[in-house]
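S.K.: My questions concern the predicted model and sequence given below.
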Amino acid sequence: MEMLLLDADYMIINARPVLRLFGKSREGKTVCAFYENYLPYFYALNCDAKEITALPDVKECAVVRRKVIGAGEREMCKITLVTPAKTPELREQLRSKGADVFEADILFKYRFMADLNISGFDWLDVANGDHVATNSVRADVKLRAHDITRGKSEHADQLRYLAFDLECVADEGIPEARKDPIILISLVFSEPFKGRPSMVLGIRPGRGVDAFESEKEMLEEFINTINTYDPDILTGFNINNFDLPYILERMAKNGIKPVFGRCISKPVMVKKVGNRFKSAVPGRVFVDSYEIIKKDFSLQRYGLDFVAERLLKQKKDDVKKSEIAKLWKANDEGYARLVQYCLQDSVLALNLVLQLNLLEKYIALAKVSGTLLQDTIGSGETGRIENFLLREFNKEGFVLPSKGAKPDETGLIGGEVLEPLKGVHSSVAVLDFRSMYPSIIRSFNICPSTLTKDKENSIELPSGARFLRKEVQQGIVPRVLKELMEARQAVKAELKKTKDKQRVRQLNGKQWALKILANAFYGYFGYVNSRMFNLEIANAITSTGRKTILDTKKAVESIGYTVVYGDTDSVFVRIGGDDLNEIAAKAEAIVKHVGTTLPEGIELEFEKIFKRFLPLTKKRYVAWCFKRSADGWEESIESKGIETVRRDWCDLVGLTMSDIITILLKEADQKKAIDHFKKVTERLLRNEIPLQNLVITKTMTKPPKGYAGVQPHIELVKKIQARNPAEAPGIGDRIGYVIVKGTQLLSKRAEDPSYITEKGLQIDSSYYIENQLLPPLERIFAALGVSRNELLGNGKQMGLMDAISRKAETQVLEQAPLEQVTGLICQACSAYYAIPTLSGICRCGGQLLFSTTRGPARVAVVGKEPKPMAN
């Protein structure tokens, strides 16, 4: 029969390991295939085979010939054990006696999958499968697999999804699983369950709630629903770090065994790794859409409400964390709102996975790398590459080293980044090296298997490392890179012909997976924790890349063009002219010329045109970009290393930056950009900026007393608690605040926008200019040679207290108490200012004098220390 491989593990039966492969049949039935005739093994050098054979946990010790990287073919022991659990003990015992061990830390399931050349989400042909009578797993079909081979189909149809979300309530502060109960659990199904698209479990009766007498009964029904519906994919939003650990602890408190995977004897597990959790639901794939979205999408915020609105165009009726306890105790209408809120979280979590096709890329990556989907999503690229390389090196008779202590070597030198020429550049063609590092590896046969000291049969690279020529010995890594890159080109060619939407998604996922895997090899060899860390190889790759960039720059300049910037695998060439097609034609001619100077296998290609290009520093620029499309040219504003949106900025910063960048790039009007900045600051000083554009938002992640330092949003929470405890934000709420004028510390001057409006408080314009607008915009203008003083007028910005502190520079005609100062007035035109202008002078150029209750005068302000601003 055929089955789609979802998960794999093993169990011990009669002191022997039995592998279990969980999946789905073509007919949509759940399958568990048991594979018995496979035992764990590893290799060792410099050890006695007879002595090892006599050990009680060793099934067999055979003397075999295998290739060792850097040492050629050697005789060694292939040690087969009775059970995987005995491997670490024997490995360390042999090491202590001076043996070198190989592949002694490969997970048993991955050793098996590598030997059979199967991957997660492959279709498997399972031959001669007789029925297995067992209650140890949940599956429609349970069979003993005598032979397993990889099938050819790529479609993963008929998967069943379930999304869940929980709500819990605490008497005070953040809910803690050790003491605070779960009150609601929502479940949403990708296909109806007993005729229902969703359900909400709760411990209080209400409209749309399946109510239970106790939390224990509700949790038992949660388990029962999952096991009955039997989803392949269990998902939710931020469930890995919150919902699942919370549920498991509550189940432990209620004496419930958390068995809602497909293995009846194996509970669901959560393990804390660093600051996050790693979850395992046996036989199912556990997907946290929050974690995938954080990896795959660059957003200002990652709360579910913001994510859903940006990515799905679906709005969420949000409930503050501080409101949950109130709604839980509220009347039927209030409780119904909480129930709907809980349900909506599950609906949106499922929509994110299905409508955005979040898993398509990771399914393709699992199939290419040979890993299970769960590990592809939850682990880094090092594990994927090592699993892939294990197969490829084993095919050619090599054994890979076991991981040992971290090497002390450091000194990896990165790619070449050319110093950018200052100013705004027009008509710049961006020429990109196609897969530079993979191409270098292929062209120069760079591989651990070809690294040599042999001068006669090798190529020396700029770093001094030598690698055997291809005709002497083809490297394994160059070979597999060639296969990956050619496979990607074939997929892209098929993409151009395919009209079927589902097939397009699959092909897009596959070409992305092939690209990700191919591009990861350079970083892998330079990563100190990798199995095959080799600084000599990593530096050989980057040194060749640096030389290629510098040689390309010379070749471009030799035909009269200027390279205004270069970044690792691309060069930016100033061509001139206004016609995009003419610029592109000249760029293609440059590519052709440079191509004659490049090593075989390294290709330069024309990528796009920057109509205007403004570099700030290395790795940081903005550009007005044009790319070819089926309809001509598509334009966009492209930025690298420059944030136009940050979570600690108010909206005014992003809006102003976007406007100024557009003026500089599209209109090429530096004066207008400076004037625009000044107009924004003047509007700020006149309180003409909408208050919502000045709000800064931060999340309260713990109780106020848990914060060691003084932070604006926490100080505001304390104020709200004092004014109206019922309205105070709770743990997990986002706190929006605006900085107002006053003489207290900045953190004490954070205020709630509605309170500002109610009390008529004045905004601290100086704070927004100095701390919000200027830092990012000053960097942009500095690249144009515009100084801070020019931005601010004819001098530095002068706040009221700055002006007072400079009294010694002004002829003092009289003295006045601070409370008598009402503002400033122009000596020439009598214009009145509540606060100083940026330049410190009037718009007419006249000098500003302090205005007091006794009229305008040059004054020295004296008196008491200002009182703190009233709340």
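M.R.: Nice, thanks for sending it over. None of these values were measured; they are calculated from a predicted model.
S.K.: alpha carbons only for contacts and neighbour counts from here, please
M.R.: Fine.
S.K.: Pro267 sits in which helix or strand?
M.R.: Pro267 belongs to no helix or strand when assigned by DSSP states H and E.
S.K.: That one and Gly283, how far apart?
M.R.: From Pro267 across to Gly283, the span is 11 Å (CA to CA, to the nearest Å).
S.K.: higher neighbour count, these two?
M.R.: Gly283 (28 against 17; other CA atoms under 10 Å).
S.K.: this is the comparison structure:
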Amino acid sequence: MQTHSTGFVLTRQSRDVRGQTEIVLWVKTEQGPCRLIVQGDKPVCFVTSHDQANAETILRAGNISVSWRQLPLKSFQHKPMYACYAQTVRDSLQLTTLLRSEGIEVFEADIRLADRFLMERFIRGGIAFSGHSQQKAGYLEYQQVKAKAADYIPKLSVVSLDIECSEKGVLYSVGLHSEQDSRVIMIGAPVEDEAENSWVQWVDSEKDLLLALESWFIQFDPDIVIGWNVIDFDFRLLLKRAEWNKLSLRIGRGKQPPHWRQSNQNPNQGFITIPGRVVLDGIDTLKTATFNFRSWSLESVSQELLGEGKQIHNVHDRMDEINQMFRHDKLSLARYNLQDCKLVSRIFEHTHLLDFAVERSRLTGVELDRIGGSVAAFTNLYLPQLHRAGYVAPSLDSENWIASPGGYVMDSKPGLYDSVLVLDFKSLYPSIIRSFRIDPMGLVEGLQLEEGKGDEQAIAGFRGGRFHREKHFLPKMIEDLWLARDQAKRDGEKAFSQAIKIIMNSFYGVLGSSGCRFFDHRLASSITMRGHEVLSRTKDMIEEKGYTVIYGDTDSVFVHLGKSHVQEDADSVGRQLVIDINAAWEQRLREEYNLDCYLELEYETHYQKFLMPTIRGAETGSKKRYAGLVVENGKEKMVFKGLETVRTDWTPLAQEFQQTLYDMVFHDQDADEYVRDYANKTLDGEHDHLLVYRKRLRRNLNEYQKNIPPQVRAARMADEMNAKLGRPLQYQNKGVIEYVFTIAGAEPHEFRQSPIDYNHYLEKQLKPVADGILPFIGKHFDDITAPQMGLF
């Protein structure tokens, strides 16, 4: 029966079946899950007309069957193109390898079949489809599918999954938390009060646990699986134990097993595909949404976001406790297991992470579980438009990569200031792209215009770049996103607004990345170097009005008003500066380039007190490091940027000391007694709980050969102790180590053997913090803390 429906694409894959291709799309609709099967869509790549005859001969000799078609398409070098259609995905991979080995350039061969199917139809999440439908167990299957784009926001069912296991990876239990059902599947005999503990499902063995997990997925059928390190730990182990128990772990829709793919670059990273379901890892999704935390442990993130978590930080204490609970108190382990599931659910709800992933997919067409994905997002949006304009996209070519200048950072004027304003360009790089028509195809078309003759149609960029005034896509893409974001802000849709902001701001990074097929140093440089010009000229405009710009960074300028201003007066100055400078930029772009101006300076902050420190041990001003005092909603707030308080490689000792000391100086209080007292208490051992360094090992331990930093020394000592105690080694493959400085050097916090070196903490933690601000009021740490000389 031919039926029509609308839904949201959850998973996509392509494969070869009986000599032809098959694209399988799992879609969530209001009627439930649907499996769409598209057959016979041919993989396509492109070669130039010049290479076509040679390519045809090579493929015939290689016994690879293809069909050719000349299309009204050309390369960025204006060469006419042929499309080469393969019969199967396997053939398309072979022909690409074969042709490239013979020196023939193959264009767009890396675009996966399912991605191209969706991309060319502008399908971004939402999909309208028709076909012959047939009811299957738990879903509808559609054959002979036709599909097009649709605007559809899905209601997705979610389960939070977490496992508990022994140190050797033998499963104890699996926790599952969803709106429909919360339970822990636990190996063991039922305990008393079974009615009270009906949320625990008891099974006899690990194999029974895995079979119960399969049954749970069939019964409750979630669209999304979330967890904490859920792919590289939980699912990696579940699949390993399923293999050991000779099971397929059929937890996909249609009782299909998951597919595991190991990363080529990182042995500790894998990817999982579960047909019809999406796995979202909490850590990866938070990072993609630009969240950042001092530590990415579930306990640490849940404490920071929710104000709750568990206090078992040491992996061995945790393991010992889990083993003890499994042997003697399985109900406590079940509660512990389910608590992890609930914490992850609450983090996703609190941060609107699922909404963010859905909106990102609706905006760009990337998969819900795509980590990062800026290049894929740009390709999805840009490629179909490029084809319709008559171009084939260039191949990846990192050999010609030339770095573009980064964001503009002015030399700073160090000092302790009253009343500093921060003026900030709203989305500077996107607004430069819009204003100056910066675009990959626009560059190709602009360079084609003859110098002199085509100047009225070309806009000069940097490093030889020229952009066509009318033939471009990216400025319109930015404009549409910009308008959508403004609407999302008005509607209070934070996840949507954040998704748009990340995508919009990623376009510059994509164009400046050697991993992007559209990279051209003239493109990226025409954005960043224009940014340099905008910031430098803005500084001049401000100083012409009698104020001093003490610093500038990428899209912000810091303006000293010359004397202390009350908040109302500072706001008035800030608002007027913004009006004047925006008007000046509008006039300049109209007169010099005959362009509409989308540069928009905003008044962001008034710092009542502001510190611009020097580079440590020098007279020169710092960059990307400052502190200030602001008033928000009638309350004072200290802001630290790039200083010890916000850096994870400084101790809590330095951070606590800095926050109080700077607050005192900003309020013109005499801090001498505080500095002396804090130093003495440190020497007396009263601050021992604040002395722990916490650093990430960037490489495996055995890779550190010549220079052995303190954290590596501490990690080696810790693993020597772990080995003596018969524990698993913790730090051989990177990780985070906590250590303290002793008179014998750095030692692991957990296994400290020597007395603490308190002078190290005075010299390396307290003194640098104090001398970052005290010299601006004529004082120094050593003078304040030196023992008083008696009078004779």
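M.R.: Received it, and whenever you're ready, just let me know what you need. Computed from a predicted model, the values in this text were never measured in an experiment.
S.K.: sorry, back to before: what sits in contact with each of Pro267 and Gly283 of the first structure?
M.R.: Gly261 (CA atoms under 8 Å, 6 or more residues apart in numbering).
S.K.: Alignment lookup: Ser506 of the second structure to the first structure.
M.R.: Matched to the first structure by TM-score structural alignment, Ser506 of the second structure sits across from Ala520.
S.K.: Measure how buried that match is and give me the count.
M.R.: By other CA under 10 Å, the residues close to Ala520 of the first structure number 16.
S.K.: Help me confirm that it comes into contact with Gly383.
M.R.: No - Ala520 of the first structure lies out of contact with Gly383 (CA atoms under 8 Å); the separation is 11.2 Å.
S.K.: in stretch 240-254 of the first structure, what's buried?
M.R.: 240-241, 243-251 (16 or more other CA atoms under 10 Å).
S.K.: so it matches what in the second structure?
M.R.: So stretch 240-254 of the first structure sits over residues 231-245 in the second structure, by TM-score structural alignment.
S.K.: The stretch 351-500 of the first structure: helices as residue ranges?
M.R.: Here the stretch 351-500 of the first structure has its helices, by DSSP state H, counting those that start in this stretch, at 360-369, 373-378, 381-395, 436-443, 476-497.
S.K.: hang on, I meant the stretch 101-250 of the second structure
M.R.: 113-119, 206-220, 236-244.
S.K.: Now which residue in the first structure aligns to Gly574 of the second structure?
M.R.: So, by TM-score structural alignment, Gly574 of the second structure is matched to Ala587.
S.K.: which residues touch the match of Ser506 of the second structure?
M.R.: 381, 385.
S.K.: For it, give its distance to Val477 of the first structure.
M.R.: Distance check for Ala520 of the first structure against Val477 of the first structure: by CA to CA, it reads 12 Å.
S.K.: Straight-line length of the match of stretch 240-254 of the first structure, end to end?
M.R.: Terminal residues of stretch 231-245 of the second structure lie 20 Å apart, using CA to CA.
S.K.: Could you report the neighbour count for the nearest residue to Asp555 of the second structure once chain neighbours are set aside?
M.R.: Excluding its sequence neighbours, the residue lying closest to Asp555 of the second structure (CA to CA, 6 or more residues apart in numbering) is Phe425, at 5.3 Å. Phe425 of the second structure has 21 neighbours, counted by other CA under 10 Å.
S.K.: which residue in the first structure lines up with Phe425 of the second structure?
M.R.: Under the alignment (TM-score structural alignment), Phe425 of the second structure maps onto Phe433.
S.K.: what residues does stretch 284-302 of the second structure touch?
M.R.: Contact partners of stretch 284-302 of the second structure, identified using CA under 8 Å, 6+ apart, comprise 228, 283, 308-311, 313, 343-344, 347, 353, 356-357, 369, 371-372, 498-499, 502, 648.
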